[in-house]
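[1] sequence plus the predicted model coming up.
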Amino acid sequence: MTLRRIVYAIVFYGGSTVYVLLGTIMAFISKELLARIAENWSWYQHRCMAAIGGVTVRIEGELPREALLYAIKHESYFETIDMPRLFDRPAVIAKGELLKIPLWGVVATRYGLIGIDRAGGAKELRALMKTGRAMAAAGRPIIIFPEGTRARPGEAPPLRSGFAGLYKLLNIPVVPIAVNSSAHVDRNGLPVRKGAVTYLVGETIPPGLPRDEAEARVHAAINALNLPGASGS
């Protein structure tokens, strides 16, 4: 591990401990203040990554910040933590194990992170649909990493079934977003190479399309930065 990565880990995770402690307190006092803490923590990662890791962020295309469904490529924990900075109180769908982390799990649950058990089957999907509908009704953007796991550079695993269910149930537009975070940070969010992580915003996909068409369009759009010579590579 390089010195830059060591310094980043010490500064970011040390500072994150303070945010988690504050968030734990606010989780039982004010959800509005908790949301501000989450956003500030997201900005903290952004600033640490730029100042220590030499990694910045750029957005290509127009990124709406409305209460829509956002399907995003997932290569690192970096983009997961970056979501509260990019959106207003996003409801992020993530693996349920994260909610079991002491203190952080309490904060994430109260904030509105939607934890799912990938082996939960139909019952888990029904719970996801119910929670997703409640979040959409509350006017919150819903973030899903439809491939279901952190992909390695160049990988394009198939979409998980949860995306199609949410798309059909919520009946709202989908904004697909490609990400090339693995070019500059590792799977765990530590900096490895200076440069700019790119979010490439794809064409908004309207609701009501046949499942195969919607999935094909989302899959192609979120993997656009995997193509040879793609912008941001």
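    Received, thanks. Residues are numbered from 1 along each chain as shown.
[2] CA atoms for contacts and neighbours, from now on please.
    Fine.
[3] show me the contacts for the most centrally placed residue in the chain.
    What sits nearest the mean C-alpha location of the chain, by Cα atoms, centre = their mean, is Thr80, with 3.5 Å. Applying Cα atoms under 8 Å, 6 or more residues apart in numbering, we find Thr80 in contact with 74, 92.
[4] hmm, try it at 10 Å
    42, 72, 74, 92-94, 143-145, 189 (Cα atoms under 10 Å, 6 or more residues apart in numbering).
[5] and which of the residues you listed is nearest Arg126?
    Ile93 (13.9 Å; Cα to Cα).
[6] before we move on, the earlier item: may I see the contacts of Thr80 organised as a markdown table, with distance to Ala220 and secondary structure added?
    As requested, those are exported to a markdown table (distance: Cα to Cα, whole Å; DSSP: H, G, I helix; E, B strand; the rest coil):
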| residue | distance to Ala220 | secondary structure |
| --- | --- | --- |
| Ser42 | 28 | helix |
| Ile72 | 11 | strand |
| His74 | 14 | coil |
| Val92 | 21 | strand |
| Ile93 | 21 | strand |
| Ala94 | 21 | strand |
| Ile143 | 18 | strand |
| Ile144 | 16 | strand |
| Phe145 | 14 | coil |
| Gly189 | 24 | coil |
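[7] next up, the contacts around the residue nearest to Leu86 when sequence neighbours are not counted.
    The shortest distance from Leu86 to any non-neighbouring residue, by Cα to Cα, 6 or more residues apart in numbering, is to Arg65 (7.7 Å). Going by Cα under 10 Å, 6+ apart, Arg65 touches 86-88, 90, 140-141.
[8] please compare the first structure with the one that follows:
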Amino acid sequence: MRYAIQWVRSLFFNASMYIAMGVIGIVFAPFVLFSSRAAVFACHLYCDYVIWSARWMIGLKVEFRGTPPTKESMVASKHQSFLDVLALYGSVPRGKFIMKRILMYAPVLGWFGLRVGCIPVDRGKRGAAIVKMLADVKAGAAQPGQLIIYPQGTRVTPGVKAKYKTGTGALYRQLGQPCVPVALNIGLFWPKRGVYRKPGTAVVEFLEEIPPGLTQNEFMALLESRIEEASDRLNAEAGFVPRD
């Protein structure tokens, strides 16, 4: 019975997320047309709404630990569900993502993504897009910010091991910026598929910054060890026992 009640609560919460996205998108659309700051404000507002409403609608709290970066940097995080996307973006002043070019044409999501500085890329052309982004920031045509990436490239269920893609190391070398690793256990409460959301306290932890200047192999080894060790610790803290 308790599971059924929580499932229904989760269903209403999920519906409210999409309704809020549409409402905020429509209300802020005229302002976003003229101001990228309005787009950033609207996106932060949406992130805050989801995290706030999750607390009282489904009993899911999000706890933040560590210090989110405020200067230009790369943020490399575990990726387990849609909630970690919102938690990360809402934590930094000027977050941006690398997104598939086709998402440019998605209602609300694509337009606002472009306005906050997300980088649309075609398959195999990410390098050229990053070069242009750096040049635009240097020339004052784009705002500096925090580039959020997922080294494993996809959502990974807690306890499941997945390779860290070498493209992350190449991006680190290309940017020449510090990298802030992020560990989390959100997937224990908000799985990558399904309606059900589990009550509890999910943790997002910003870890010690990795300075620029390491070799690609050194960086990848350090990044993976820090994120995986901290994420395993957070999983254990929440009572998760991995299967053998």
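    Cool, the structure landed. Predicted, not measured: the structure shown is a model, and the values here were computed from it.
[9] before we move on, back to that, helix, strand or coil: sort out the alignment partner in the second structure of the residue nearest to Leu86 of the first structure for me.
    Using TM-score structural alignment as the criterion, Arg65 of the first structure maps onto Thr70 of the second structure. In terms of secondary structure, Thr70 of the second structure is coil; the call rests on DSSP: H, G, I helix; E, B strand; the rest coil.
[10] next: Thr201 of the second structure.
    Thr201 of the second structure - assigned by three-state DSSP - is strand.
[11] does it really touch Arg55, like I thought?
    Yes: assessed by Cα atoms under 10 Å, Thr201 of the second structure is found in contact with Arg55 at 9.2 Å.
[12] which residues do these two both contact?
    61-62.
[13] quick one: buried residues of the lengthiest helix in the first structure?
    Using DSSP state H, we find that the single longest helix of the first structure is helix 3-26. Residues of helix 3-26 of the first structure classed as buried by neighbour count (16 or more other Cα atoms under 10 Å): 5, 8-9, 12, 16, 19-20, 22-24, 26.
[14] tabulate the residues you listed (TSV), appending distance to Arg126 of the first structure.
    Output for the buried residues of helix 3-26 of the first structure, formatted as TSV (distance: Cα to Cα, whole Å):
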residue	distance to Arg126 of the first structure
Arg5	41
Tyr8	40
Ala9	38
Phe12	36
Ser16	33
Tyr19	32
Val20	30
Leu22	33
Gly23	29
Thr24	29
Met26	30
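[15] now the strands for the first structure?
    55-60, 69-72, 91-95, 114-116, 142-144, 174-179, 195-201 (DSSP state E).
[16] gap between the second one and the chain center?
    It stands for strand 69-72 of the first structure. Distance, stretch centre to chain centre, for strand 69-72 of the first structure: 9 Å (Cα atoms, centre = their mean, to the nearest Å).
[17] what does the longest one give?
    Taking Cα atoms, centre = their mean, one finds the center of strand 195-201 of the first structure at 14 Å from the center of the full chain.
[18] which part of the second structure matches it?
    Going by TM-score structural alignment, strand 195-201 of the first structure sits over residues 200-206 in the second structure.
[19] quick one: map Leu11 of the second structure onto the first structure.
    Aligning on TM-score structural alignment places Leu11 of the second structure opposite Ile6 in the first structure.
[20] check whether that match really touches Leu190, as I assumed.
    Yes: judged on Cα under 10 Å, Ile6 of the first structure makes contact with Leu190 at a distance of 8.8 Å.
[21] tell me, what's touching these two both at once?
    Common neighbours of Ile6 of the first structure and Leu190 (Cα under 10 Å, 6+ apart) are Phe12.
[22] rewinding a little: how much space separates the residue nearest to the centre of the first structure from Glu97 of the first structure?
    15 Å (Cα to Cα, to the nearest Å).
[23] who touches the alignment partner in the first structure of Ser53 of the second structure in this structure?
    In the first structure, the residue paired with Ser53 of the second structure according to TM-score structural alignment is Cys48. Contacts of Cys48 of the first structure were listed using Cα under 10 Å, 6+ apart, and they are 7-9, 11-12, 15, 54-56.
[24] the second structure: helices as residue ranges?
    Counting by DSSP H, the helices of the second structure are 2-32, 36-57, 82-91, 109-116, 126-139, 167-175, 216-237.
[25] and for the first structure, the residue most distant from the center?
    When distances are taken from the C-alpha mean of the first structure, Leu3 lies farthest, 27.4 Å away, according to Cα atoms, centre = their mean.
[26] who's in contact with that residue?
    Listed by Cα under 10 Å, 6+ apart, the contact set of Leu3 of the first structure reads Ala9.
[27] ok, now Phe31 of the second structure?
    Neighbouring residues of Phe31 of the second structure by Cα under 10 Å, 6+ apart: 37-39, 42.
[28] by neighbours, which of those wins?
    Counting by other Cα atoms under 10 Å, Ala39 has the largest number of neighbours within those, with 24 neighbours.
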